[in-house]
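> Here you go, sequence then predicted model.
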Amino acid sequence: MKKLMQQKVKDLKRELVLEQAGRYFEEAGFEAVTMAELAKQCGISVGALYKLFASKDALFYAYVEYQIRKLHEAIVEKSATVTSVKEKLQIIVELKFETFCTKSKLIFDPIAGDPLFFTKLSHSRQNPAQIIYDYTAELLGELSKEQPLKSGDAMQLAYLFHSFLLGFVEHWLHFGGDLRAQSTIALEMFLKGVEER
């Protein structure tokens, strides 16, 4: 019982640090931040921070995983009362674009802004976005029952879907504009590309 309580306290502390460190990453960018500054921002000692995260990279990856988990929870929550598969896909696009818009300082960072960041992340460890890909594949599988799609591999379509959305994000990063306003057209373009004619 005592070990369970200690683990719960550690998990809670870890989550609080991720929230605070995340805000600081978003403010200052990944490269500009040191572990000492992060510890100060979180109100803990540097040693306590290193007990939770072995390095700044480990903390950053944990932060990315935390943000993806929060995004997934928001998608599921917002989709709970929606019955249309296309509307659920639209929710994914809107929330994903919203997330990128609110994290723009990090996106411009040389490490986090690497267009292959998530690809590299998923090859070096378990892909934290897999839970979102699984959910998207489930939706695309349902959609294929309503409308024939060019590929019967729902997971392949899910990966293509998220890569397609990242194309919109990259365009926004380079040319500006209102990314949020592109969510409907992004979904329409993707679906036109994968629907069997």
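Yep, that arrived. Owing to the predicted nature of the structure, the values given are computational and were not obtained by experimental measurement.

> hey, let's count contacts and neighbours off CA atoms from now on
Fine.

> now for the longest helix anywhere in the chain, which elements pack on it?
Longest helix in the chain, counting residues (DSSP state H): helix 2-28. Helix 2-28 is packed against helix 35-42, helix 56-79, helix 104-107, with contacts defined by 3 or more Cα pairs under 8 Å, 6 or more residues apart in numbering; DSSP states H and E.

> got CSV for those, with mean neighbour count too?
Shown next, in CSV, are the helices and strands packed on helix 2-28 (neighbours: other Cα atoms under 10 Å):
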stretch, mean neighbour count
helix 35-42, 17
helix 56-79, 17
helix 104-107, 18
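
> With Lys96 as the reference, name the closest of these.
Minimum separation from Lys96 across the helices and strands packed on helix 2-28 (Cα to Cα) falls at helix 56-79, 7.5 Å.

> The closest one to helix 2-28, inter-axis angle?
On the basis of axes from the mean of the first three to the mean of the last three Cα atoms, to 10 degrees, helix 56-79 is oriented at 90 degrees to helix 2-28.

> Second structure for comparison follows:
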Amino acid sequence: MSLKKKVKELKRDLILEEASKLFQKEGYENMKVAELASNVGVSVGSIYTLFGSKENLYNNYILNQIDYYLEMLEKNIKDVNDPYEKLKILTNIKFQAFISHKNVLHLGVNHPLFYVNTYNFADEDDVMMEVYRFISENIMEPLRKHITTSKSSLEMTLLYDSISTAMVKHWVIVNDDLMQKNDELLESFLLLIKNR
């Protein structure tokens, strides 16, 4: 890699790191690109040259967060054999991630940008497909072996994601205790996937 490309990557990473702090502190709507530029010591034009728009900068922030939480999930379930315990760990990490980024989530409940631009389900290399594959293989497939279900591990993953995301949206709207919803989520999910 040329020195110029390395410098560009470092600059991009620095901007994204500071943007993450501002998105978390201010939320999407209130985060100002001019403040970001000033904090990092670059021009507003440099930010738009690297990211194209505030929306793309936000999407890059989301993608970084997804990568981070996937790494956390991998680390935390590595030595766990019980599939129910793995599911609890997944739920705790997901809920904790949303709690720690609540300012950014106010955008999510009412705004079409909420993760939608990060998904490209037709692309096997899409970051969300990577997350879904990991959860399917490492959490849902072992769980399938302990329960009776006709659902595939990917279908289980997508159902889990739908239910947990609905609970997060409800939490943002009513501002109750999301971490207390952990058992309720697991119970609802298991009822949905089990054959009767």
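Sure, I can see it. It should be emphasised that the depicted structure is a prediction, and the values quoted were computed from it without experimental measurement.

> quick revisit: tell me which of the helices and strands packed on helix 2-28 of the first structure sits nearest to Val9 of the first structure.
Across those, closest to Val9 of the first structure is helix 35-42 (Cα to Cα), at 15.7 Å.

> ok, average deviation of that closest one from the second structure?
Here the mean offset of helix 35-42 of the first structure against the second structure after fitting is 1.9 Å, by mean Cα distance after the TM-score superposition for the first structure.

> Identify the residues contacting that helix?
17, 20-21, 24, 45-46, 49, 55-56 (Cα atoms under 8 Å, 6 or more residues apart in numbering).

> From Phe51 of the second structure, how far off is Asp13 of the second structure?
Separation of Asp13 of the second structure from Phe51 of the second structure (Cα to Cα, to the nearest Å): 11 Å.

> between the two, which one's more packed in?
Phe51 (18 against 12; other Cα atoms under 10 Å).

> which residue sits closest to that one, ignoring its sequence neighbours?
Closest residue in space to Phe51 of the second structure, ignoring its immediate chain neighbours: Leu57 at 5.5 Å, by Cα to Cα, 6 or more residues apart in numbering.

> picking up where we left off before, buried residues in the longest helix of the first structure?
Within helix 2-28 of the first structure, the residues scored as buried using 16 or more other Cα atoms under 10 Å are 14, 17-22, 24-26.

> gap between it and the chain center?
From the chain centre to the centre of helix 2-28 of the first structure is a distance of 18 Å (Cα atoms, centre = their mean, to the nearest Å).

> Give the aligned range of stretch 13-20 of the second structure in the first structure.
On the basis of TM-score structural alignment, stretch 13-20 of the second structure is assigned to residues 15-22 in the first structure.

> The matching stretch against the second structure, how far on average?
So stretch 15-22 of the first structure averages 1.8 Å relative to the second structure (mean Cα distance after the TM-score superposition for the first structure).

> Now do the longest helix of the first structure against helix 35-42, angle only.
Using the same axes, to 10 degrees: helix 2-28 of the first structure against helix 35-42 is 100 degrees.

> circling back to that earlier point, and the helices and strands packed on helix 2-28 of the first structure: which comes nearest Tyr135 of the first structure?
helix 56-79 (8.7 Å).

> Provide the aligned range in the second structure for the closest one.
Using TM-score structural alignment, helix 56-79 of the first structure corresponds to residues 54-77 of the second structure.

> Now find how far off-centre the matching stretch is within its chain.
6 Å.
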